[in-house]
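K.L.:
quick one: sequence and predicted model below, then my questions.
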Amino acid sequence: MSEDDQQRLDKWLWFTRTVKTRSLAQKLVKGGHIRVNRERTTSPSFVLKPEDVLTIALPKRIRILKFVKAGTRRGPAVEAATLYQDLTPPPVPMTAEERARKGPAPAPDKRPDKRARRDLIRLKGTDD
């Protein structure tokens, strides 16, 4: 195995565009949100090797990535996608029951127009 096949964990996370900055990658690793081959790691300098599988706990989702090759720079997203294989399962769609329990979509953040105000007044039964 050559040096070209290995890379620091924090650097690789930044090159693959998993996080915006390298310091955020270090915080993610130090916070214990990364597992390499099912083992939790808290060292940003952990050396990744080909075929390593990373489980990354991000704020809104969990990603499972397989290390394919080391990067040389933080290039465009198309280039970053060649550094890993995404093993993350697709999200499970919500059932009709879950959608009903969640409730209607929130109202838009705008003031009601003249017609909507009059409808509200009529609905409330007040003459304000």
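P.N.:
Perfect, I can see it now. Numbers count the residues shown, from 1 in each chain.
K.L.:
every contact and neighbour count from this point should use C-alpha atoms.
P.N.:
Fine.
K.L.:
a strand runs through Arg111, doesn't it?
P.N.:
No. Under DSSP: H, G, I helix; E, B strand; the rest coil, Arg111 sits outside any strand and is assigned coil.
K.L.:
what about it, neighbour count?
P.N.:
Residues within reach of Arg111, counting by other C-alpha atoms under 10 Å, total 8.
K.L.:
ditto for Pro112
P.N.:
12.
K.L.:
residues contacting it?
P.N.:
Contact analysis of Pro112 by C-alpha atoms under 8 Å, 6 or more residues apart in numbering lists nothing.
K.L.:
other SSEs contacting the lengthiest helix in the chain?
P.N.:
Ranked by number of residues, the top helix in the chain under DSSP state H is helix 114-124. Using 3 or more C-alpha pairs under 8 Å, 6 or more residues apart in numbering; DSSP states H and E, no helix or strand is in contact with helix 114-124.
K.L.:
second structure for comparison follows:
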Amino acid sequence: MNKKKTAANKPQEEKIRLDKWLWAARFYKTRALATEAIKGGKVHLNGQRFKPSHHSEIGYSLRIKKESIEQTVLVLKLSGKRGPAPIAQTLYEETAESISAREKRSQERKAIFEGMPQHTVKRPSKKDRRKIIQFKQAQHD
């Protein structure tokens, strides 16, 4: 007997919504944030926009843009449960091009801020407070 496998008789583990998978893979803290990102065009599936309810499959390529970080990952495993980070990292693999581009952008950002002075905010010392008080009194006189 040669039976065709349809979407209706696939095991439940093979039918995971992409917003749920993104949450389980720890790209977003909540499913609501994952859904917002998908609706806002921050996540692309194989180069195209999609709905949050779209089902994920092994081998899909996702481009995820979060703040200034952009990653391209391949779906390796499906899971609808959010687990520890080391397990979540086994659900996907970041492409080599994505890793190199991310590292390049990181180095560029570091180079931009390298020459700038770092300001340290600290509380005024007793001497500084005395000067502030004298300055304020001089303003009122």
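P.N.:
Thanks, I have the structure now. No experiment lies behind these values; they were computed from the predicted model shown.
K.L.:
ok, back up a step: just how off-centre is the longest helix of structure 1 within its chain?
P.N.:
42 Å (C-alpha atoms, centre = their mean, to the nearest Å).
K.L.:
mind listing what's buried in it?
P.N.:
In terms of neighbour count (16 or more other C-alpha atoms under 10 Å), helix 114-124 of structure 1 has no buried residues at all.
K.L.:
can you tell me the closest non-neighbouring residue to Leu62 of structure 2?
P.N.:
Leu45 (4.8 Å; C-alpha to C-alpha, 6 or more residues apart in numbering).
K.L.:
count the residues that sit near that neighbour.
P.N.:
Neighbour tally, Leu45 of structure 2, other C-alpha under 10 Å: 20.
K.L.:
and for the one 5 residues further on?
P.N.:
By the criterion of other C-alpha under 10 Å, Phe50 of structure 2 has 15 neighbours.
K.L.:
residues touching it, list them.
P.N.:
Counting by C-alpha under 8 Å, 6+ apart, the residues that Phe50 of structure 2 touches are 38-39, 44.
K.L.:
buried subset of these, written for ChimeraX?
P.N.:
Burial among the contacts of Phe50 of structure 2 is assessed by 16+ other C-alpha under 10 Å; the matching ChimeraX selection reads:
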select :38,44
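K.L.:
could I get the contacts of Phe50 of structure 2 as CSV with secondary structure and distance to Trp21 of structure 2?
P.N.:
Shown next, in CSV, are these (DSSP: H, G, I helix; E, B strand; the rest coil; distance: C-alpha to C-alpha, whole Å):
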residue, secondary structure, distance to Trp21 of structure 2
Ile38, helix, 12
Lys39, helix, 15
His44, strand, 14
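K.L.:
which one of the contacts of Phe50 of structure 2 sits closest to Ala85 of structure 2?
P.N.:
Proximity of the contacts of Phe50 of structure 2 to Ala85 of structure 2 (C-alpha to C-alpha) peaks at Ile38, which lies at 21.7 Å.
K.L.:
aligned partner of the closest one in structure 1?
P.N.:
Counting by TM-score structural alignment, Ile38 of structure 2 corresponds to Val29 in structure 1.
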